[in-house]
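Asks: only geometry, no sequence info:
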């Protein structure tokens, strides 16, 4: 507790909060934005609707598997590095889903996307805890809650509009600019507290 009170981050905590929350918003949005595109995915890839539901199910299952171990992984690799890896790989997998020509390819890339996306929200929560004083954490987590609530509600509407006006592939491509922006901002703004860096260094040396 004394360490967290004495440490002062170099970047504005609210800028960091908005940056890490943007990445989480992108990940949560992906849980519902694909729903309305499934009939189009099935038709485009000559699959049944039931088969296409694996595009959603595979993502959610992989996401749930990673959530319990993401805190451990963030300490092993370093929180900032782990967060950046997750966003970069999530964005790459989004691109691969968008260019897939077979259903099994999308399912495979969605599993990977869910795996890396699952690490974002736990790390975001720990960042907010470290970057904000106890009296400001309620506001910070309020910002996070808005993203968590709005993203799944916005997903079907946005996914339907994109699918009707463009192509189902753009429900995946839309993550690319958001992912790039998040990576650049997090690389510049986010830093690991001294105790996190020490813990990660010790684990990697072992």
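Replies: Structure received. This is a predicted model, so every value here is computed, not measured.

Asks: going forward, measure contacts and count neighbours with C-alpha atoms only.
Replies: Noted.

Asks: hmm, residue 11 is touching residue 190, no?
Replies: Yes: under the contact definition of CA atoms under 8 Å, residue 11 touches residue 190, with a separation of 7.4 Å.

Asks: neighbour-wise, which of the two wins?
Replies: When residue 11 and residue 190 are compared on other CA atoms under 10 Å, the one with more neighbours turns out to be residue 190, at 25 against 13.

Asks: next up, a structure to set beside the first:
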């Protein structure tokens, strides 16, 4: 309890931390849905097929689900504030690169990396808000966080539609840049990290386990995203990845 109590903030500092965390969570949630309305414009601009442009959504989701299970460990290794700030920076840089992509596969690659950066934003921001409030006010903190996060899925499509109609699709990524820069500066200035136990040495880390987990969740995400389009188990790729997902998770748990 002493460790958690040391992270409790008061006054304007707590307000700034709360706003910063909610903004970061919104960045991740909005970016999940905002691209949906821009897919046709991306397809025409980059000369992509319907299947290829679908990877813009799938790649982000795969990057996201791979990193989310490792968020707690990465926070412990690098410090929560440092890892959170690094994730915002990666997300912001990849937003710029997505807007500057010259072909569909560049965009897909940058979206994957953007998903890796975004994976920490939602989970870690909730933890940061919770630990910034005293125990008796954490219910209120979660309510504030939840209210902010609910806006994300409903904000993305109309915002994306407005941008695509009045400007061009790269702007849906560029709008993340100033927000990401401000969020990074506020994080480094105001967010504190808990005092973790001694970090694991590189040789003590279960790299095989991490690889198995990434293989399992990445394969499963692909199956869930593309299964319907590829007629589920009539497609050899879906069958292969489904098997990899099952065996990857089995051996991860077994280890």
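Replies: Structure's in. What do you need? Note that the structure is predicted; figures quoted are calculated from it, not measured.

Asks: I'd like the next helix or strand past whichever helix in structure 1 runs longest.
Replies: The helix that spans the most residues within structure 1, counting by DSSP state H, is helix 137-165. Past helix 137-165 of structure 1, heading to the C-terminal end, the next element that is a helix or strand (DSSP states H and E) is helix 170-173.

Asks: which residues are in contact with that next one?
Replies: With CA atoms under 8 Å, 6 or more residues apart in numbering as the test, helix 170-173 of structure 1 has contacts from 33, 34, 37, 94, 95, 97, 98, 159, 162, 163.

Asks: those in helices, which ones?
Replies: The helices in this structure, assigned by DSSP H, contain 94, 95, 97, 98, 159, 162, 163 from the contacts of helix 170-173 of structure 1.

Asks: just put these in a markdown table and tack on neighbour count and distance to residue 203 of structure 1.
Replies: Putting those into a markdown table (neighbours: other CA atoms under 10 Å; distance: CA to CA, whole Å) gives the following:
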| residue | neighbour count | distance to residue 203 of structure 1 |
| --- | --- | --- |
| 94 | 26 | 31 |
| 95 | 19 | 33 |
| 97 | 25 | 34 |
| 98 | 19 | 37 |
| 159 | 24 | 42 |
| 162 | 19 | 44 |
| 163 | 21 | 46 |
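
Asks: give me the mean deviation of the longest helix of structure 1 from structure 2.
Replies: Taken against structure 2, helix 137-165 of structure 1 registers an average deviation of 1.0 Å after superposition, with mean CA distance after the TM-score superposition for structure 1.

Asks: where does that helix end up in structure 2?
Replies: Matched against structure 2 by TM-score structural alignment, helix 137-165 of structure 1 falls on residues 138-166.

Asks: buried ones in the matching stretch?
Replies: Residues of stretch 138-166 of structure 2 classed as buried: 141-142, 145, 148-149, 152-153, 155-157, 159-161, 163-164 (neighbour count, 16 or more other CA atoms under 10 Å).

Asks: likewise for stretch 82-102 of structure 2?
Replies: Burial within stretch 82-102 of structure 2, assessed by neighbour count using 16+ other CA under 10 Å, is assigned to 82-101.

Asks: just the strands in structure 1 please.
Replies: According to DSSP state E, structure 1 carries no segments that qualify as strands.

Asks: which non-adjacent residue is nearest residue 65 of structure 2?
Replies: When the adjacent residues along the chain are set aside, residue 65 of structure 2 lies closest to residue 217, with 6.4 Å between them (CA to CA, 6 or more residues apart in numbering).

Asks: wait, the one you found sits on residue 66?
Replies: Yes: assessed by CA under 8 Å, residue 217 of structure 2 is found in contact with residue 66 at 6.0 Å.

Asks: show me where structure 2 has helices.
Replies: Per DSSP H, structure 2 has helices spanning 2-5, 11-33, 39-46, 50-67, 71-78, 80-99, 104-132, 138-166, 171-174, 176-190, 207-226, 236-254. These are given in chain order.

Asks: and of the ones you listed, who's closest to residue 201 of structure 2?
Replies: Distances from residue 201 of structure 2 to each of these were compared using CA to CA; the shortest belongs to helix 71-78, at 9.2 Å.

Asks: relative to helix 50-67, how tilted is the closest one?
Replies: Direction vectors for helix 71-78 of structure 2 and helix 50-67, defined by axes from the mean of the first three to the mean of the last three CA atoms, to 10 degrees, enclose an angle of 60 degrees.

Asks: need the helices of structure 2 in JSON lines with distance to residue 201 of structure 2, can you?
Replies: Formatted as JSON lines, the helices of structure 2 follow (distance: least, CA to CA, whole Å):
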{"stretch": "helix 2-5", "distance to residue 201 of structure 2": "23"}
{"stretch": "helix 11-33", "distance to residue 201 of structure 2": "30"}
{"stretch": "helix 39-46", "distance to residue 201 of structure 2": "43"}
{"stretch": "helix 50-67", "distance to residue 201 of structure 2": "20"}
{"stretch": "helix 71-78", "distance to residue 201 of structure 2": "9"}
{"stretch": "helix 80-99", "distance to residue 201 of structure 2": "17"}
{"stretch": "helix 104-132", "distance to residue 201 of structure 2": "22"}
{"stretch": "helix 138-166", "distance to residue 201 of structure 2": "34"}
{"stretch": "helix 171-174", "distance to residue 201 of structure 2": "37"}
{"stretch": "helix 176-190", "distance to residue 201 of structure 2": "25"}
{"stretch": "helix 207-226", "distance to residue 201 of structure 2": "12"}
{"stretch": "helix 236-254", "distance to residue 201 of structure 2": "20"}
